[in-house]
Structure formats: C-alpha cells, structure tokens
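Asks: this is the structure alone, sequence omitted:
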C-alpha cells in the first residue's frame, strides 16, 4: 500500500465551475469513442482538466503562503527589534526595512500580539534596563544603555510599568541580593 495524503483545495468559483464542467464532459466521452478525433479530443480535455486543477492548487498555495507571510514578518520584526533595541525604532524605519506599510505593520502587530508596537518596544527596553540595574550599573548609565533618549522618558516609562522609580527598583534588588 502506498501512503498518501489528501488535501482539500477550494478553488474560486470560476475555476471550480470549469473543473466540474470538464469532469462531466470526460464522463460522457466513452459514449463518443467512435467519433472523429475522439482520442485527440479526450487528451485535450484531460490536459485542460489537469491544468485547471494545478491552477487551483497553486492559487490555494499562494493564499496559504500569504497567511504564513504575516507570521514570518512578525518573527522577522521581533528579531529586528531585539537586535536594534538600544536604538530608536520608528514605524517609518520599519516600513523602510520590511517594505511594508507602517500602518499595516502597526495593525498586524496589534492584531497578533494584543499590544501596540510602541508599548512592546518600551517594555523590551525596560526589561533590558532592569537587567542592567540588577547588574549594579548606575541609573544614569542604564537609561542610555537601554536606548532611551532621555532620563525623563525612561523615568516615566519605568514608573508606569513597574509602579516604582528606577532607584527604588535598584534598592529592592540590593535588598534581595543581601537577604
């Protein structure tokens, strides 16, 4: 027994209609076997049938690939953000890098992750800053290493995310280290 798998291909209505019509015509061919050039006609119908089925498969594969491209783009986006986290990352910049509209990037990111791209970037930068604070680096150095443009922006984002100032976080890390 030869193993095989079945795949259902949903063709658009025009291709589907043509395939059904050709299939019906091919079923009635044995009745016309003695007609002039019946073998040539039968071969032509079979070729047209195969071509239409292949077109339907290619169309289905392209449609499936477009859906997976979105996930691929998101994976590439996460990698890009991680490698450039210490830099300023803008939607305009991402649009230039990925050749995809900034509006599409923002919409897809929100749809697939449930958060805005900006909040993800800020949280990722804050995670990096927490790592630096846990290493004992000075707060004035941490915000620069984390890619924040200024201390005020870093301070507000940190307090909003963690409910404490960076210095309070530093003290709590030191307490935990001594305990």
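Replies: Looks like it arrived, so ask away. Because the structure is predicted, anything quoted here is derived from the model rather than measured. Numbering: from 1, shown residues only.
Asks: only C-alpha atoms from now on, for both contacts and neighbour counts.
Replies: Fine.
Asks: quick check, central residue of this structure?
Replies: residue 71 (1.9 Å; Cα atoms, centre = their mean).
Asks: could you look up the SS state of residue 157?
Replies: helix (DSSP: H, G, I helix; E, B strand; the rest coil).
Asks: er, residue 164 I mean
Replies: Put simply, residue 164 is coil when judged by three-state DSSP.
Asks: can you give me the neighbour number for it?
Replies: 14 (other Cα atoms under 10 Å).
Asks: from residue 170, how far out is it?
Replies: From residue 164 over to residue 170 the distance is 10 Å, taken as Cα to Cα, to the nearest Å.
Asks: dropping in the other structure now:
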C-alpha cells in the first residue's frame, strides 16, 4: 500500500516541507524560501489553502488524478487526501500555503460559518483559477498573517489571526463567484446535461431499483463534487439541485395523477418508498395533496 503522510497538525506539514513553526495552530508558507522536497500523498487533519504557481501532473484527490495549471488555489479540509505518489524524485514547489487547525476556530463566529465555504469540498479539477489581481490579494493577506506570526503573542493575536483567515475565505467566495460568472456557457451545458440525466433516469427505469435520484448521484454522473454541482445549480437557477430534482418529480407526478392513476401507484412508480412520502412532498411543493390537486384541475 502506498505510504501516506499524516498531517494531523500544522507542525506535521511544516516538518514535511522544512518550514519552521511560528504558531502551533497556523502556518503561512512561502515555498520559494524552502528547499526541494519529495512527492507525497497527504491525509490532512487541518484546513489548508494551496496557491500553486507551478504546473503539476498526476495530482491526486481521493482516488482520481488531475492536471492543473499555474495560478490555481486548491482548498483542503480535514479528512481529505491529496498529493502525488512518492516516485523518489525531488521537486520544488512554487507558490504559497496557508494552514490552520480547526482548534484555532473553536468558540469563534468563524467556526459556525465554515459550512458556508463549500469550496473546501470541491475536487481539484474544480479549483479556483485566479486572475493576477486575485492572486496578489491573497498573497498580500497571507503576508499580513505572516507578519502577525512574527509578533510576540498576546491576548489579541488569536482574534486577529482568525479575522485575517475569515477575510481570505470571504475573498475566495468572491473569486469563485467571478469564476462561475465567467463560465456561464459551460455552466449552461451542465444544466442541460442535468435535465437530460433526470429524464433518462426515469425513461430507463432506474428509479424502480434506485428510488428517487439524489444530488450526490447526479453530481457523480456529471463528474463533479456534490458541493460544486450544488453551488453551480444554485447560482445559475436560484434553486438548489435538490429543489430542481423535486420540481421535476412533482411535474411527473402531476402528469400521472391526471391520467387517473391512484396516488399509491404514482408514488411507487416514481421511486418513493411510501405513498405518504410523496403526499407530504406534493403538499409542500404544490400547496395541496395529490387528491386535492386532481379535483382542482
């Protein structure tokens, strides 16, 4: 089995790349100041943002491999595995990194906000490709954190470090919004394939064994992470991917109800486990029960 580096702490990753510790819970790394290192696949127990200025082939994320271009920001959350298998060669990383432990956020407002930063669960091929201005903004903020880490610790330092990190994450949200906006044509293609996927799911009878189509399944079929796919659909349509699926299922239910089929038959035919599940969803989405709907139209 290939060896995996366990970065349980900020120190573990610092030691791997040869960077001196400045704080037990935070690290800012300018790779230009470090010696070459060997490749490694790494399991992270900390948050990490890697601003890579080099081109690297065969970068792995989970069980998949990707190529990425220079000027890329890759975001990693605890529990994820990434990197390149050790082939015995050494290489020089170009770019910057920010790592911080979840412990740093305990008891802070940012801890409750972390679920908003869905890009931490994006795949590497969904990483942020930054403009020169965006890149400069992030590096400037990392340098500010670096300067703070060089100061003598006091009662305010943790608050200041968390504030800088939150600011960086907010900028990442803005930059991803820009990236979604500049990829509208490809996004529309994804939405069209999403619609086709849903219709084919029922046309081919997959619901008879698989039940209702889920967001995760749809994302996998479209070769995307669930988070990226969900964010794309939300930004393009104003609806979540789950809402989009439910709307289509309710439209199919309406068609079958008007054909005179019993509610239980319609429910099982659409992949619901129980008729009452469809009735609850139908009332939530339409405002009335299936039987009431049939009487109104």
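Replies: Good, I have the coordinates. Quick caveat: nothing in here was measured; it's all calculated off a predicted structure.
Asks: any idea what the TM-score is?
Replies: Once superposed, the chains reach a TM-score of 0.55 (TM-score structural alignment, normalised by the length of the first structure), with 112 aligned residues with a Cα RMSD of 2.3 Å.
Asks: excluding chain neighbours, give the residue nearest to residue 252 of the second structure in space.
Replies: residue 270 (8.0 Å; Cα to Cα, 6 or more residues apart in numbering).
Asks: what is the equivalent residue in the first structure for the one you found?
Replies: Residue correspondence, TM-score structural alignment: residue 270 of the second structure in this structure matches residue 146 in the first structure.
Asks: contact partners for that match?
Replies: By Cα atoms under 8 Å, 6 or more residues apart in numbering, the residues touching residue 146 of the first structure are 85, 86, 125, 126, 128, 129.
Asks: switch the cut-off to 7 Å
Replies: By Cα atoms under 7 Å, 6 or more residues apart in numbering, the contact set of residue 146 of the first structure is 86, 125, 128, 129.
Asks: repeat that for residue 95 of the first structure.
Replies: 101, 102.
Asks: buried ones in the top helix by length along the second structure?
Replies: As far as residue count goes, and with DSSP state H defining each element, the longest helix of the second structure is helix 157-182. If you call a residue buried by 16 or more other Cα atoms under 10 Å, then helix 157-182 of the second structure has these buried ones: 158, 161-166, 168-169, 172-173, 175-176, 179-180.
Asks: also stretch 159-168 of the first structure?
Replies: For stretch 159-168 of the first structure, using 16+ other Cα under 10 Å, the buried residues are 165, 166.
Asks: what do you get for stretch 203-216 of the second structure?
Replies: In terms of neighbour count (16+ other Cα under 10 Å), stretch 203-216 of the second structure has its buried residues at 207, 211, 212, 213, 215, 216.
Asks: same check, this time on stretch 172-179 of the first structure
Replies: residue 173.
Asks: and for that stretch, what are the contacting residues?
Replies: With Cα under 7 Å, 6+ apart as the test, stretch 172-179 of the first structure has contacts from residue 134.
Asks: quick one on the thing from earlier: grab the nearest non-local neighbour of the aligned partner of the residue nearest to the centre of the first structure in the second structure.
Replies: Here residue 71 of the first structure is matched to residue 188 in the second structure, going by TM-score structural alignment. Nearest non-adjacent residue to residue 188 of the second structure, counting by Cα to Cα, 6+ apart: residue 236, 7.9 Å away.
Asks: read off where the helix or strand the one you found falls within ends up in the first structure.
Replies: Per DSSP states H and E: residue 236 of the second structure is located in helix 226-237. The alignment of helix 226-237 of the second structure onto the first structure (TM-score structural alignment) spans residues 102-113.
Asks: mean shift between the matching stretch and the second structure?
Replies: Its aligned residues in the second structure lie a mean 0.4 Å from stretch 102-113 of the first structure after superposition (mean Cα distance after the TM-score superposition for the first structure).
Asks: what's the answer for stretch 120-134 of the first structure, then?
Replies: With mean Cα distance after the TM-score superposition for the first structure, stretch 120-134 of the first structure departs from the second structure by a mean of 0.8 Å once superposed.
Asks: buried residues in that stretch?
Replies: Buried, per 16+ other Cα under 10 Å, within stretch 120-134 of the first structure: 120, 121, 122, 124, 125, 126, 128, 129, 130, 132, 133, 134.
Asks: gap between the last one and residue 142 of the first structure?
Replies: With distances taken as Cα to Cα, residue 134 of the first structure is found 10 Å from residue 142 of the first structure.
Asks: swap in the fifth one?
Replies: When distance is defined by Cα to Cα, residue 125 of the first structure is 10 Å away from residue 142 of the first structure.
Asks: same check on the second one?
Replies: If you measure residue 121 of the first structure against residue 142 of the first structure using Cα to Cα, the figure is 16 Å.
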